[in-house]
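A.B. asks: Structural data only, the sequence is not supplied:
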């Protein structure tokens, strides 16, 4: 599984637009953190990160799935809108 995660991180890293997209997300939402993550039923792993608040998460870093909005979305199957 570690090889799959590393491959995903490398694949996201090859997409030039990702850094710009994460910057735009931070700017338009007013949030100081944005990430592209690989989310499964059991894990949340960052593949790309924009961290303007010194949260300290780097690509390859993991969060406890149950503490993430991704977990809530997977459980409730409802849209998330940031206004």
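C.D. replies: Sure, I can see it. Quick caveat: nothing in here was measured; it's all calculated off a predicted structure.

A.B. asks: okay, CA-based contacts and neighbour counts for the rest of this
C.D. replies: Noted.

A.B. asks: Strands of the protein, start to end?
C.D. replies: Using DSSP state E, the strands found in the chain span residues 33-39, 44-51, 62-63.

A.B. asks: roughly how far out does the second one sit from the chain middle?
C.D. replies: I take that to be strand 44-51. 4 Å (CA atoms, centre = their mean, to the nearest Å).

A.B. asks: ok, structure two:
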């Protein structure tokens, strides 16, 4: 992945901004982003932040210290209504580090089915997001997002 090229294209894409805003509206969460990643690198490519989460487009995180890395490895989405009520996540270091209670992240696949990155949302408060209706709507948003990114996601 050419991170700088992807950042230049994605960070100014108004269609991506619309999808991220809609993701926050759908889930009630205050922060959403698109991240690009490889096995050894993670970068926020565009963010929508109404809670001052503090992550900006172009910021990089240690890929090993992200839940997105787990999504990259498995290719499966993660939906967490409340970290404190989820045994698998309550002692995980990432929610504690970043201070979120609710989290959703879905993989973004290239045409060859390799993982381009993730579309995710977080919030310091719990939100009911793990429902069939929300899962379907977020899946459709992720597909729409990739149609916006496809030329830069190859």
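C.D. replies: Perfect, I can see it now. Because the structure is a prediction, the values reported are computed rather than measured.

A.B. asks: Superposed, what's their TM-score?
C.D. replies: The TM-score (TM-score structural alignment, normalised by the length of the first structure) is 0.80; 81 aligned residues with a CA RMSD of 1.9 Å.

A.B. asks: that older thread, how about the strands of the first structure, which one is nearest residue 76 of the first structure?
C.D. replies: Closest to residue 76 of the first structure of the strands of the first structure is strand 33-39 (CA to CA; 15.2 Å).

A.B. asks: Can you check which part of the second structure that closest one sits on?
C.D. replies: Taken onto the second structure by TM-score structural alignment, strand 33-39 of the first structure occupies residues 31-37 there.

A.B. asks: quick one: that stretch to the first structure mean distance?
C.D. replies: Compared with the first structure after fitting, stretch 31-37 of the second structure has a mean deviation of 0.9 Å; criterion: mean CA distance after the TM-score superposition for the first structure.

A.B. asks: which bit of the second structure covers stretch 53-72 of the first structure?
C.D. replies: The alignment of stretch 53-72 of the first structure onto the second structure (TM-score structural alignment) spans residues 51-70.

A.B. asks: just to revisit the earlier point, I'd like the distance from the match of strand 33-39 of the first structure to the chain centre, please.
C.D. replies: Between the centre of stretch 31-37 of the second structure and the centre of its chain there are 4 Å (CA atoms, centre = their mean).

A.B. asks: Also stretch 52-69 of the second structure?
C.D. replies: 10 Å.

A.B. asks: do the same with stretch 25-38 of the first structure
C.D. replies: Offset of stretch 25-38 of the first structure from its chain centre (CA atoms, centre = their mean): 8 Å.

A.B. asks: For that stretch, which outside residues touch it?
C.D. replies: Contact partners of stretch 25-38 of the first structure, identified using CA atoms under 8 Å, 6 or more residues apart in numbering, comprise 5, 8, 22-23, 44-53, 55, 82-83.

A.B. asks: ok, now stretch 60-71 of the first structure?
C.D. replies: Stretch 60-71 of the first structure has contacts (CA under 8 Å, 6+ apart) with 5, 6, 9, 39, 42, 43, 44, 45, 46, 47, 72.

A.B. asks: ok, now stretch 74-83 of the first structure?
C.D. replies: Stretch 74-83 of the first structure is contacted from outside by 29, 73, using CA under 8 Å, 6+ apart.

A.B. asks: Now do it: distance from first to last residue.
C.D. replies: 21 Å (CA to CA, to the nearest Å).

A.B. asks: Ok, stretch 67-83 of the first structure next?
C.D. replies: Start-to-end span of stretch 67-83 of the first structure (CA to CA) is 21 Å.

A.B. asks: coming back round to it: distance from the chain centre to the match of stretch 53-72 of the first structure, please.
C.D. replies: Worked out by CA atoms, centre = their mean, stretch 51-70 of the second structure lies 9 Å from the chain centre.

A.B. asks: Brilliant, that's me finished.
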